[in-house]
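In: this one's sequence-less:
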């Protein structure tokens, strides 16, 4: 009976009847079933608060298959249970079983670095060094090596090894990867300036200003290092809305991971700073991390349809230096979309996108594919240890927003926000009474920081003379 129901669930999944298929997987999947239905079942059990059932299912599947996907699912449950030592054992076994998989070696280093032994970076560094030849062999695909060097350079910086840091930073820069951020440009320029190599320092900053055309930090560093007037910031193609009348307070946090609870975490950071009428805006990407709504490179088999979709989109959106590709241009992103909304819906969305292109209309693919696909963030969109994962949005952002708001008490609101540096903010979910349009206007300048700033929480309040962010109770 169980096997028949899982097969039925898989058919419904292909037909994009995801609510039914996920319910069937969650109810009937067993460790003897394939990785995919077990994966969906583990997600469903965790969303329902059935952590022990999810643990038993994930462990059973891992013990049977020893596949990268089942191992990463089991690690996720172990991190939720804060069993970091067992998570390290599973990661180590994955790296040993699949010695040619660079991503699994990086995962092993990350579990040690960020969870099981964070006070001993040398252990993680040794594991990362073992991954270096694997990542280098994957060039010209620069993603694995850029992810690795992001970690290695930070460890060299922490221990003050400037020779190794300079060498690794130059290697990192040469990849022209989108995860080489303004702080890396500035650090590399400072290293050269400290050694008297002023011309190279200027070249590095000039490259940064061209790559990050709107970044004020690079231009401040340009002036501070005595290079005169920096390259100008070009005008925006689309002006930002009127942002006056709102106070926005980015809240610095620790590294938030899948081991943290979003409601309790947000409450611990903001409860002493809240005022009546405030809205707490929380990053959609970080909310997804905390729910485990992500897929890791090197663990998920890529279907033919996902490869076709990604190649189709990649051909329309070529990637430049220090820029990211279109989200669906990565095969794992396309696979993530398939798993989230089903093959039939993606096929219809591809057709709709083609029709839209014929009529010179953008965005029809995402209109048909739905908001969960529109929320997908590609790899390198987050900070370590999650910069080689494709991120979905939270499962139910409205429910999560209301849970956060209830945890904070009466008179305040909460929202899950997806914002970018193009002047676009999207309240993907919000608690009762939140004025979503007003909040999106206030957040249009993207004050949150999911990268090295680690400010995924923003307190937003309307100042005197500006309409409030909460509507009147009914």
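Out: It's in. Note that the structure is a prediction, hence the values are computed from the model and not measured.

In: Please make it C-alpha for all contacts and neighbour counts, starting now.
Out: Fine.

In: ok, and the closest non-adjacent residue to residue 74?
Out: Excluding the flanking residues, the one nearest residue 74 by C-alpha to C-alpha, 6 or more residues apart in numbering is residue 58, at 5.0 Å.

In: can you count the residues close to that neighbour?
Out: Per other C-alpha atoms under 10 Å, the neighbour tally for residue 58 reads 28.

In: Provide a list of residues in contact with residue 135.
Out: When contacts are counted by C-alpha atoms under 8 Å, 6 or more residues apart in numbering, residue 135 is found next to 102, 144, 145, 148.

In: and what of residue 291?
Out: Residue 291 neighbours (C-alpha under 8 Å, 6+ apart): 47, 258, 394.

In: now, which of these lie within helices?
Out: residue 47 (DSSP state H).

In: Out of the contacts of residue 291, give me the one that has the most neighbours.
Out: Neighbour max across the contacts of residue 291 (other C-alpha under 10 Å) = residue 394, 26 neighbours.

In: Report the contact partners of it.
Out: 284, 285, 287, 288, 291, 293.

In: quick one on the thing from earlier: I'd assumed residue 37 was in contact with the residue nearest to residue 74.
Out: No - with contact defined as C-alpha atoms under 8 Å, residue 58 does not reach residue 37; the gap is 11.1 Å.

In: sorry, back to before: just give me the closest of the contacts of residue 291 to residue 218.
Out: Residue 218 lies nearest to residue 258 out of the contacts of residue 291, by C-alpha to C-alpha, at 32.1 Å.

In: count of residues packed around the closest residue to that closest one other than its chain neighbours?
Out: Nearest residue to residue 258, sequence neighbours excluded (C-alpha to C-alpha, 6+ apart): residue 290, at 4.1 Å. By the criterion of other C-alpha under 10 Å, residue 290 has 18 neighbours.

In: any idea how far residue 290 is from residue 143?
Out: Taking C-alpha to C-alpha, to the nearest Å as the measure, residue 290 and residue 143 are separated by 23 Å.

In: structure B:
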């Protein structure tokens, strides 16, 4: 398991063991089915639940936007100066992510969201901007080369049809999976196999401490295994 992340946790009175699975540096256009077969199946047992980083699935789906294809306008540069930074990843303080937001939902909506976010800050409310522009914008990652130089030139969108992806993985490999957008501040469940019978709060609790990490760990897969009751 990654540094400072416990292997065993207890959720709702049940113990679980979690194993971080190291992979190679996944490239754009690889097959997520092949990745699961190569790295997960040798360790998987019936009853296990696989937690997958959304970035890996999105890269396999070629869900990327390149800096070279997205000229940054004056509005994006202006608005990004007033946005807060975060240790959780790229935010709209990056002109590129702000430009993506404008391209995705339109300038008028972004301006109104920025105004409301400013009022929200005065009232002690955070995250107003992302609530208003939606998950496609809030989930965009990349555009920085702090950990991996290759990631400096493109942004990674959230996966398309994550529930369907999880069902496909289970049909092809037997592995029950969920796709998560997790960092050290927050966890979102983007999708899971239709066979998963745990509710969203339970799924979030299983990875609430972001066991995959968000640095150079190269552990996009976390295998979660229920342990026998004592």
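Out: Yes, it's here. Everything numeric here is computed off the predicted structure, so don't read it as measured data.

In: Quick TM-score on the pair, please.
Out: Overlay of the two chains. TM-score (TM-score structural alignment, normalised by the length of structure 2): 0.81; 219 aligned residues with a C-alpha RMSD of 2.8 Å.

In: Give me the most central residue, structure 1.
Out: In structure 1, the C-alpha nearest the mean C-alpha coordinate belongs to residue 382, at 4.2 Å (C-alpha atoms, centre = their mean).

In: So that one, which state does it fall into?
Out: Using DSSP: H, G, I helix; E, B strand; the rest coil, the structure places residue 382 of structure 1 in coil.

In: Could I get the contacting residues of it?
Out: Contact analysis of residue 382 of structure 1 by C-alpha under 8 Å, 6+ apart lists 285, 450, 451.

In: Select from the residues you listed the one having the most neighbours.
Out: Neighbour max across the contacts of residue 382 of structure 1 (other C-alpha under 10 Å) = residue 285, 26 neighbours.

In: which ones are touching the aligned partner of it in structure 2?
Out: Under the alignment (TM-score structural alignment), residue 285 of structure 1 pairs with residue 55 in structure 2. For residue 55 of structure 2, the contact set (C-alpha under 8 Å, 6+ apart) comprises 141, 156, 157, 158, 159, 181.

In: run the last query once more with 10 Å
Out: Residue 55 of structure 2 makes contact with 26, 61, 63-64, 139-142, 156-159, 179-182, 220, according to C-alpha atoms under 10 Å, 6 or more residues apart in numbering.

In: Quick check: buried residues in stretch 148-166 of structure 1?
Out: Within stretch 148-166 of structure 1, the residues scored as buried using 16 or more other C-alpha atoms under 10 Å are 148, 149, 150, 151, 152, 153, 154, 155, 156, 165, 166.

In: Distance of the last one relative to residue 126 of structure 1?
Out: Pointing back at residue 166 of structure 1 there. 19 Å.

In: And for the first one?
Out: Distance of residue 148 of structure 1 to residue 126 of structure 1, computed by C-alpha to C-alpha: 12 Å.

In: Now for those two: what residues contact both?
Out: residue 109.

In: which position in structure 1 aligns with residue 156 of structure 2?
Out: In structure 1, residue 156 of structure 2 lands on residue 391 (TM-score structural alignment).

In: Any chance of the contacts of residue 291 of structure 1 in TSV with distance to residue 355 of structure 1 as columns?
Out: Shown next, in TSV, are the contacts of residue 291 of structure 1 (distance: C-alpha to C-alpha, whole Å):
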residue	distance to residue 355 of structure 1
47	37
258	40
394	30
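
In: Residue 304 of structure 1: which of the contacts of residue 291 of structure 1 is nearest?
Out: Nearest to residue 304 of structure 1, judged by C-alpha to C-alpha, of these is residue 394 at 26.6 Å.

In: how near is the closest one to residue 302 of structure 1?
Out: 23 Å.

In: Among the contacts of residue 135 of structure 1, which ones are in strands?
Out: The strands, defined by DSSP state E, take in nothing from the contacts of residue 135 of structure 1.

In: Report the buried members of these.
Out: Of those, these count as buried by 16+ other C-alpha under 10 Å: 102, 144, 145, 148.

In: Include distance to residue 208 of structure 1 when you put these into a markdown table, please.
Out: Converted to a markdown table, those look like this (distance: C-alpha to C-alpha, whole Å):
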| residue | distance to residue 208 of structure 1 |
| --- | --- |
| 102 | 28 |
| 144 | 21 |
| 145 | 20 |
| 148 | 21 |
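
In: can you tell me which of those are in helices?
Out: 102, 144, 145, 148.

In: And for the second one, nearest residue in space, chain neighbours not counted?
Out: Closest residue to residue 144 of structure 1 in three dimensions, ignoring its sequence neighbours and counting by C-alpha to C-alpha, 6+ apart: residue 135, at 5.2 Å.

In: what's the answer for the third one, then?
Out: The spatial neighbour of residue 145 of structure 1 that comes closest, neighbours along the chain excluded (C-alpha to C-alpha, 6+ apart), is residue 135 at 4.9 Å.

In: Show me what the lengthiest helix in structure 2 is packed against.
Out: Assignment by DSSP H gives helix 107-122 as the longest helix of structure 2. On a contact count with 3 or more C-alpha pairs under 10 Å, 6 or more residues apart in numbering; DSSP states H and E, helix 107-122 of structure 2 meets helix 74-80, helix 95-105, helix 128-133.

In: Quick one: closest of those to residue 164 of structure 2.
Out: Using C-alpha to C-alpha, these put helix 95-105 closest to residue 164 of structure 2, at 23.1 Å.

In: mean shift between that closest one and structure 1?
Out: Superposing on structure 1 and averaging over aligned pairs (mean C-alpha distance after the TM-score superposition for structure 1), helix 95-105 of structure 2 comes out at 1.8 Å.

In: Specify, as a residue range, where that helix falls in structure 1.
Out: Under TM-score structural alignment, helix 95-105 of structure 2 corresponds to residues 331-341 of structure 1.

In: show me where structure 2 has helices.
Out: According to DSSP H, the helices that structure 2 contains are 32-35, 54-60, 74-80, 95-105, 107-122, 128-133, 135-138, 162-173, 200-206.

In: and of those helices, who's closest to residue 4 of structure 2?
Out: helix 200-206 (15.6 Å).

In: Could you give the separation of that closest one from the chain centroid?
Out: Averaged C-alpha coordinates place helix 200-206 of structure 2 at 15 Å from its chain's average position (C-alpha atoms, centre = their mean, to the nearest Å).

In: which outside residues touch it?
Out: Contacts for helix 200-206 of structure 2 (C-alpha under 10 Å, 6+ apart): 9-12, 15-18, 49, 51, 178, 180, 182, 186-192, 196-198, 208, 210, 224.

In: Show me which residues of that helix are buried.
Out: 203, 204, 206.

In: out of those, who's nearest residue 130 of structure 2?
Out: Lowest distance from residue 130 of structure 2 to the buried residues of helix 200-206 of structure 2 (C-alpha to C-alpha) belongs to residue 204, with 19.8 Å.
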